[in-house]
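A.B. asks: Quick one: sequence plus predicted model below, questions after.
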Amino acid sequence: MIAVIVMVVALASTLCVLAFRLATYALPFMLALAAARFAYGTGAGWIGAGIVGLTSGAASFGILALLFATLRAPVLRIVMAVIFAAPAAVAGYALVHGVAGEAVPSLVWRHLFCLAGGACTGLAALARLANPP
């Protein structure tokens, strides 16, 4: 019984780390999903929509990272950083809200934890943008 509990905790922790890392790519994923839905709606089929989605997601991340790296004006860099990190922060908020939905009974504390999770995810997205792999 104890082994199962340890495995469940390890699995839940791993899934949270995976979701946290994927949430930093929320904006390119959102753009890729929108492009794939548009392509599918115009008759491209599943394969064509998948290719369009993957291409647009990779291109949007590349363009955003390139713009962030090449822009020298501090105001423009801040604007690009906010454009990239805002969807990641929203995704982090939603992730923590989903995880803490039943675990934290107080509504105030749940929102405080969600705000902290959103802030951490937004800052992680900024760090990944500033130092791409």
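C.D. replies: Looks like it arrived, so ask away. Numbering: from 1, shown residues only.

A.B. asks: going forward, measure contacts and count neighbours with C-alpha atoms only.
C.D. replies: Fine.

A.B. asks: if I pick the residue nearest the centre of the chain, what's in contact with it?
C.D. replies: To find the centre residue of the chain, average its C-alpha atoms and take the closest one (CA atoms, centre = their mean): that gives Ala23, at 2.1 Å. Applying CA atoms under 8 Å, 6 or more residues apart in numbering, we find Ala23 in contact with 88, 91-92, 121.

A.B. asks: ok, and here's another one to check against it:
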Amino acid sequence: MIILGILLCIAAIGILCWLLFTLAIFALPLFAGVTAGTWSLNTGAGWLGAILVGVPAAGLTLGVGQILLGVIRSMWAKIAIALVFVAPAIVAGYHATHGIAKLMMPSETWQIVFSVIGAVAVGVTAFLRIAAMAAGDQSDRGMVQA
């Protein structure tokens, strides 16, 4: 029974890490949606109003980011837009790794070391995914159409 518990813990940590790496590029839209929803809740819109404001705000943030990455030609502007999406992913990666590290080791120094390593790993993964989104389908670019 103990071995089953250990295996389930390892599987749960693996699933959570997979979710973190998969959903890291959505950290900025999530933050924008939660911020807009919280603002509308504090202005008296209620829970339904907060949801009706927050969900479109998150979708709009993601949509505008993808459109800008597809339309803008300048490489520096694309890198700047990608970094705007990567920065919240780095913060989320740091805090997620720090939460796991706090459970696993008592030394605060090693907790921070592993948290920084996790933040870098999540940031690099998010940047690569956003770069892949920006690249899109470029198989026919540079070819003369007949």
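C.D. replies: That came through fine. None of the values given here were measured: they were computed from a predicted structure.

A.B. asks: about what we covered before: reformat the contacts of Ala23 of the first structure as TSV; add neighbour count and distance to Ile2 of the first structure.
C.D. replies: Shown next, in TSV, are the contacts of Ala23 of the first structure (neighbours: other CA atoms under 10 Å; distance: CA to CA, whole Å):
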residue	neighbour count	distance to Ile2 of the first structure
Ala88	29	35
Ala91	24	33
Gly92	28	30
Thr121	27	32
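
A.B. asks: Quick one: the strands in the first structure, in order.
C.D. replies: Applying DSSP state E to the first structure gives no strands.

A.B. asks: Let me see the ranges of the helices in it.
C.D. replies: Here the first structure has its helices, by DSSP state H, at 2-23, 26-41, 45-70, 74-100, 107-130.

A.B. asks: Report the mean distance between the second one and its aligned residues in the second structure.
C.D. replies: With both structures laid over each other, helix 26-41 of the first structure and its partner residues in the second structure are 0.8 Å apart on average (mean CA distance after the TM-score superposition for the first structure).

A.B. asks: and the angle from that helix to helix 45-70?
C.D. replies: With axes from the mean of the first three to the mean of the last three CA atoms, to 10 degrees defining the directions, helix 26-41 of the first structure sits at 150 degrees from helix 45-70.

A.B. asks: Pull the distance from helix 26-41 of the first structure to the chain's centre.
C.D. replies: Distance of helix 26-41 of the first structure from its chain centroid, counting by CA atoms, centre = their mean, to the nearest Å, is 14 Å.

A.B. asks: Likewise for the last one?
C.D. replies: The chain centre lies 11 Å from the centre of helix 107-130 of the first structure; the measure is CA atoms, centre = their mean.

A.B. asks: buried residues in it?
C.D. replies: Within helix 107-130 of the first structure, the residues that count as buried by 16 or more other CA atoms under 10 Å are 110-111, 113-126, 128-129.

A.B. asks: And for the longest one?
C.D. replies: Of all the residues in helix 74-100 of the first structure, those buried under the rule 16+ other CA under 10 Å are 77, 80-82, 84-97, 100.
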